[in-house]
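A.B. asks: sequence plus predicted model, see below.
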Amino acid sequence: MTVELKVSSIDNHILSLSEDVTIPQAPPGFKSGFIGIIGRPNVGKSTLMNQLVGQKIAITSPVAQTTRNRLRGIVTTPAAQLIFVDTPGIHKPHHQLGEVLVQNAKIAIESVDVVLFVVDGTVACGAGDRFIADLLTRSQTPVILGINKIDQQPPDAHNIDTSYEQMALAYQWPTVKFSAKVSTGLPQLQELLIEHLDEGPLYYPPDLVTDQPERFIMGELIREQVLLLTREEVPHSVAIAIDLVEETPTVTRVLATIHVERDSQKGILIGKGGSMLKAIGSAAREQIQKLISGKVYLELFVKVQPKWRHSRIRLAELGYRVEE
């Protein structure tokens, strides 16, 4: 038996709509399922998913709360298909956007087969981790505790590890240590996740790495460069709208608008003589060219949308909604 899925894209590994792709039948004993990556902001969830998938589909930044949408990354092996759901860091929200992001992360806990609770192995278990642990105990979804950043741990990390291991023991959660940055321990993590999945079908074509359309990934790659190059000056007041993607045999033309909340932020993004906007565009274009494996012409505009993070209407217009 085969399943027909409508897909098409600049890059065959990015899901979009139009041409027929056949999903083959899974072999006997094949396992599959959805894995929610949950944790505080900046514990390395997006870096982990990129490493597991083998290519960049989620943006990373030293700025906390980088992830905004539930982004799926797909890993298919001969024995299993793992669909990772990267979620926004769970934190105390300070505006409507924060409320939406945290609510979506909570919904993800109930809509996956396994939760991978990622913590920062460079610091001991804190109040934020215990808050998430309490949320997870209210769900019936199995949990695996993942201690990340072991490559950055201090020489004597025994007390740090013990603080997490005691929490895991209290809830009878399996524990695995790894470094998403340098890939240490990731094969063991993947093996443990597969053990906790049930037998199931192939949900996606074996060579697909994400179910997000390329327009979404392009917008995220632009937003990543804004976060990296402006740091605290324009932290989370930015949203990207992809206005046009036009393909020709020689180049893909992309027009995008960067939305901010204040005129001062617009000035920072443009920079003296347009220098900052040029730097953002140049760096983002390089990333998009890697994504689509082709030449890109990228044109950026900046628009002020006052208090967009506090408006449900503005959030919806920019693609931020509470997930079903």
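C.D. replies: Nice, I can see it.
A.B. asks: from here on, just use CA atoms for contacts and neighbour counts.
C.D. replies: Fine.
A.B. asks: any chance you could map the strands in the stretch 51-200 of the chain?
C.D. replies: Here the stretch 51-200 of the chain has its strands, by DSSP state E, counting those that start in this stretch, at 71-76, 80-86, 114-120, 143-148, 175-177.
A.B. asks: take this one as well and set it beside the first:
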Amino acid sequence: MTKAFRAGFIAILGRPNVGKSTLLNRIIGKKISITSSKPQTTRHRLLGINTTEEYQMIFVDTPGVHPGSKRYINQIMNKTAANALIDADVTLLMITSEGWKEEDRHALKLAQQEKTNLILLINKIDKLKNKNQLLPLIEYSSQLHNFKAIIPLSASDGNNVQSLVDVLPEYLPESPLLFPEGQTTDKGAQFIISETIREKLFRQLHNEIPYALAVEIQQLEMTESLIRADAIVWVEKNSQKGIIIGKKGEKLRTVGTHAREELESYFERKVFLQLWVKVRENWSDDAVMLRSIGYIE
């Protein structure tokens, strides 16, 4: 007897920098969500779609949740993460092998508010020198909640990720395809380009600049062989503008080069990028500005 096709939504929840986007990219098999060592790199809800002959798993990559956030953009990110749970068939709560932090417990309380199948992922097991440390963590975690499963894994090197993929379909409802076969994300070219630029800024600047930067695509032209994009990098202070541009524009050129190379690989066509840096004080607390650059739908 042929198995019924299953399809559903799987929310990935956790504190900032726990590895959610890395896991999503690993499962989908291509980079659709930007990553960096900086917490709160993910700011938007992003869908990653994995389709086979038997199922379609729609993963929802959410911003890292953190209690007590005062800035408006952080409040929006917390709300985005919470809303992702409402329609989820499964929630993957991710912590690391370091154990439970205050923000992990906050994420657990958030997940417990929705009636969803809750699976705990213990990420970064590759960082453990002694794998015997996992057993006490698994036992302690099982006392906090009756998880459907507790799965240790490493999103970065793929260790035990397949075990997660194998167990998920049983928690999805019988359903026809929810997205066309072959589609891997719900985001278009404009989003991919702006996020790629933002990732390269984080990687190039390291700790030199805070999170008060955003990327807005001002103009986008696409043909079968060429993409032209004009983008503005928004910061909150004049001093930040100088840091991003660098001496004689060196840093901004480097960011543009790295972004262009990755985008050409992603879209398989030539890419021309033009970047400008502009200052808008307190943009991250400005609802009008946040709406204009896509943080509020």
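C.D. replies: On my side now, so go ahead. Quantities reported herein were computed from a predicted structural model and do not represent experimental measurements.
A.B. asks: got the strands of the stretch 51-200 of the first structure as TSV, with distance to Leu169 of the first structure columns?
C.D. replies: Converted to TSV, the strands of the stretch 51-200 of the first structure look like this (distance: least, Cα to Cα, whole Å):
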stretch	distance to Leu169 of the first structure
strand 71-76	29
strand 80-86	25
strand 114-120	14
strand 143-148	10
strand 175-177	9
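A.B. asks: packed most tightly, which of those strands would that be?
C.D. replies: The highest mean neighbour count among the strands of the stretch 51-200 of the first structure, using mean count of other Cα atoms under 10 Å, belongs to strand 80-86: a mean of 26.
A.B. asks: near Thr252 of the first structure, how many other residues are there?
C.D. replies: By the criterion of other Cα atoms under 10 Å, Thr252 of the first structure has 18 neighbours.
A.B. asks: for it, what is the corresponding residue in the second structure?
C.D. replies: By TM-score structural alignment, Thr252 of the first structure lines up with Ile227 in the second structure.
A.B. asks: doesn't its match lie inside a helix?
C.D. replies: No - using DSSP: H, G, I helix; E, B strand; the rest coil, the secondary structure at Ile227 of the second structure is strand, not a helix.
A.B. asks: once you drop chain neighbours, what's closest to it?
C.D. replies: Val271 (4.7 Å; Cα to Cα, 6 or more residues apart in numbering).
A.B. asks: spit out the contact partners of the match of Thr252 of the first structure.
C.D. replies: 220-221, 269-272 (Cα atoms under 8 Å, 6 or more residues apart in numbering).
A.B. asks: quick one, which of the strands of the stretch 51-200 of the first structure is nearest to Ser32 of the first structure?
C.D. replies: Of all the strands of the stretch 51-200 of the first structure, it is strand 80-86 that lies closest to Ser32 of the first structure, at 4.6 Å by Cα to Cα.
A.B. asks: hmm, who's touching that closest one?
C.D. replies: With Cα under 8 Å, 6+ apart, strand 80-86 of the first structure has contacts from 30-38, 45-46, 49, 67, 69-76, 108, 194, 202-203, 206.
A.B. asks: of the residues you listed, which belong to helices?
C.D. replies: Among these, the ones falling in helices (DSSP state H) are 45-46, 49, 108, 194.
A.B. asks: what would these look like in TSV with distance to Glu214 of the first structure?
C.D. replies: Output for these, formatted as TSV (distance: Cα to Cα, whole Å):
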residue	distance to Glu214 of the first structure
Lys45	21
Ser46	17
Met49	17
Ala108	22
Ile194	28
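A.B. asks: from those residues, pick the one nearest Lys149 of the first structure.
C.D. replies: Nearest to Lys149 of the first structure among those is Lys45, at 10.8 Å by Cα to Cα.
A.B. asks: Ser37 of the second structure contacts Gly19, doesn't it?
C.D. replies: No - with contact defined as Cα atoms under 8 Å, Ser37 of the second structure does not reach Gly19; the gap is 9.5 Å.
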